[in-house]
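S.K.: here are the coordinates; sequence isn't available:
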């Protein structure tokens, strides 16, 4: 555990508390922002390095890995997205790799990063119990909602761009019942369905990663027995991490494909 003085409840609470600055609505989770930006920069610089050094000769292992990811996302977008938009494939690649890298932080032993932050805080004169560091951005509901909100904005933007404001309003009011006296009922149904898409995106990613992180914390509380148990759960979690990144990506592509439909 991070500290022998902590009770089990305090230990869990400490690991699930973000490093926050500000109060109320304007509270900023510094650790979520910091780690998400850091993993985003790793994605940008590593893929850019491969793009600059790629050649037709024998590729490096990292170049092979990057090419496999790019081809996988490209084929997925071609089979799922039925409109014409050059932004969708790069967007899908960015979402998949970025979410995947943020999820991978869940495999780091749960005590390592918080303990390191506590030691740095102690060296700077802070009480270690008051130093918080929650390293997995996708276990923060604020982060997953922010990602889903970006997708939602794109959905609205392309719906209006492709159909016009009048067409978008018709889409919300004339289905499933194309009867004027039921337009108000259609509008309620369609708005609920529209809002449910980003909400389900955010909650699905958050719920799976938060549950996985909580189990890692409970395993860490077993003390000397945590290593084999941690390994077993980490092996299982290797399936969850890319799967959740892929689900978030594929649903984003599906929703944007629906936004591009003219009917």
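M.R.: Thanks, I have the structure now. Here the structure is a predicted model, which is why all the values come from computation and not from measurement. Residues are numbered from 1 along each chain as shown.
S.K.: Every contact and neighbour count from this point should use C-alpha atoms.
M.R.: Noted.
S.K.: ok, and for the stretch of helix or strand residue 62 belongs to, which residues are buried?
M.R.: Taking DSSP states H and E as the criterion, residue 62 maps to helix 61-80. Neighbour-count burial for helix 61-80 flags 63, 66-67, 70, 73-74, 76-77 (criterion: 16 or more other CA atoms under 10 Å).
S.K.: what's the following helix or strand after that helix?
M.R.: Next element after helix 61-80 (DSSP H and E): helix 88-104.
S.K.: helices or strands up against that following helix?
M.R.: helix 30-53, helix 61-80, helix 226-259 (3 or more CA pairs under 8 Å, 6 or more residues apart in numbering; DSSP states H and E).
S.K.: residues of the longest one that come out buried?
M.R.: For helix 226-259, burial by neighbour count (16+ other CA under 10 Å) applies to 226, 230, 234, 237, 240-242, 244-246, 248-253, 255-259.
S.K.: Next, count neighbours for residue 50.
M.R.: For residue 50, the count of nearby residues is 17 (other CA atoms under 10 Å).
S.K.: Name the nearest residue to it, ignoring sequence neighbours.
M.R.: residue 63 (5.9 Å; CA to CA, 6 or more residues apart in numbering).
S.K.: follow-up on the earlier one: pull the distance from the helix holding residue 62 to the chain's centre.
M.R.: Relative to its parent chain, helix 61-80 has a centroid offset of 19 Å by CA atoms, centre = their mean, to the nearest Å.
S.K.: contacts for it?
M.R.: By CA atoms under 8 Å, 6 or more residues apart in numbering, the list of residues contacting helix 61-80 from outside reads 47, 50, 54, 88-89, 92-93, 250, 253-254, 257.
S.K.: Structure two is appended below for comparative analysis:
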């Protein structure tokens, strides 16, 4: 079945965009994307191990190359978090570090050609594996919904439940315009996690499709292979900027939303 799908360019692309799924109960809403879950967890564990390796032999003197690199990365994220968020919480920097480096690691999987992962897995009997978790809207929505609940937590902690509810119903037009205030605030709060998720997903999913199209072009004879090599190299170099940029944007917007949730209107 997988071999037949690869006979045409459309079938090849659709095959590589298909998730490995499993259903809990009767399926539907409880259909899990195993490839997204497994890969996301592995990338999270990998970055934790990398940071642990840097701290394992950390020294206050002249640091090693890996320790120096990790310190530069962490100081960069910490500075961005401190410059953007001015509240009292100490959770913001750990949240920013987690979001940035976890998303960065997941995005970096885009630099590995899809067949380099899919072909070995097919030999093991796994015929569907979408390698980039951030090209799955379920993953990006999951992260953005987590940020949404953090926004609620920060807002209620800063204003109290009563103060948050009062502001939600009376801002920005006052208590006599309560229905309009409610509609506006619901749209504002809901739109933030949705836009956060769709921005990351759209860029990663679109990039994945272009990579697959270039890979298909490479199979169209000698000229196609040469064109595919040139376009693939150019697109890969472009994505060396896109991959960290998308992780940075997601992190920065999350910090901005957390900061705004504590501000009084």
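M.R.: Arrived safely, thanks for sending. Since this is a predicted model, take the numbers as computed values, not measurements.
S.K.: Overlay the chains and give the TM-score.
M.R.: Once superposed, chain against chain, the TM-score is 0.92 (TM-score structural alignment, normalised by the length of the first structure); 253 aligned residues with a CA RMSD of 1.5 Å.
S.K.: To which residue of the second structure is the residue nearest to residue 50 of the first structure aligned?
M.R.: Counting by TM-score structural alignment, residue 63 of the first structure corresponds to residue 67 in the second structure.
S.K.: what does residue 182 of the first structure give?
M.R.: Residue 182 of the first structure maps onto residue 177 in the second structure, by TM-score structural alignment.
S.K.: gap between that match and residue 164 of the second structure?
M.R.: 17 Å (CA to CA, to the nearest Å).
S.K.: Just to check, residue 143 of the first structure is in contact with residue 32?
M.R.: Yes. Residue 143 of the first structure lies in contact with residue 32 (CA atoms under 8 Å); the separation is 7.2 Å.
S.K.: List the residues that are in contact with both of the two.
M.R.: residue 137.
S.K.: neighbour count winner among those two?
M.R.: A count of neighbours by other CA under 10 Å puts residue 32 above the other of residue 143 of the first structure and residue 32, at 24 against 20.
S.K.: how far away is that one from residue 243 of the first structure?
M.R.: Taking CA to CA, one finds residue 32 of the first structure at 21 Å from residue 243 of the first structure.
S.K.: Looking at the contacts of helix 61-80 of the first structure, which is nearest residue 192 of the first structure?
M.R.: residue 254 (17.7 Å; CA to CA).
S.K.: Now check the closest one against the second structure: what is it aligned to?
M.R.: Going residue by residue (TM-score structural alignment), residue 254 of the first structure aligns to residue 256.
S.K.: Tell me the counterpart of residue 115 of the first structure in the second structure.
M.R.: In the second structure, residue 115 of the first structure lands on residue 119 (TM-score structural alignment).
S.K.: The helix or strand harbouring that match vs the first structure - mean distance after superposition?
M.R.: Element membership of residue 119 of the second structure, judged by DSSP H and E, is helix 114-123. By mean CA distance after the TM-score superposition for the first structure, the fitted helix 114-123 of the second structure averages 1.2 Å away from its aligned residues in the first structure.
S.K.: mind listing what's buried in that helix?
M.R.: Here helix 114-123 of the second structure shows 114, 118 as buried, counting by 16+ other CA under 10 Å.
S.K.: Now tell me what touches that helix from outside.
M.R.: Against helix 114-123 of the second structure from outside (CA under 8 Å, 6+ apart): 16, 127-129, 131, 212.
S.K.: Residue 128 of the second structure - nearest residue in space that isn't next to it in sequence?
M.R.: Closest to residue 128 of the second structure by CA to CA, 6+ apart is residue 20, at 5.1 Å.
S.K.: so what's that neighbour up against?
M.R.: 33-35, 127-130 are the contacts of residue 20 of the second structure under CA under 8 Å, 6+ apart.
S.K.: who touches whatever residue of the first structure lines up with residue 55 of the second structure in this structure?
M.R.: Taking TM-score structural alignment, residue 55 of the second structure has residue 51 as its aligned residue in the first structure. Residues counted as contacts of residue 51 of the first structure (CA under 8 Å, 6+ apart): none.
S.K.: Confirm for me that residue 121 of the first structure is in contact with residue 133.
M.R.: No. Applying CA under 8 Å, one finds residue 121 of the first structure not in contact with residue 133, separated by 10.7 Å.
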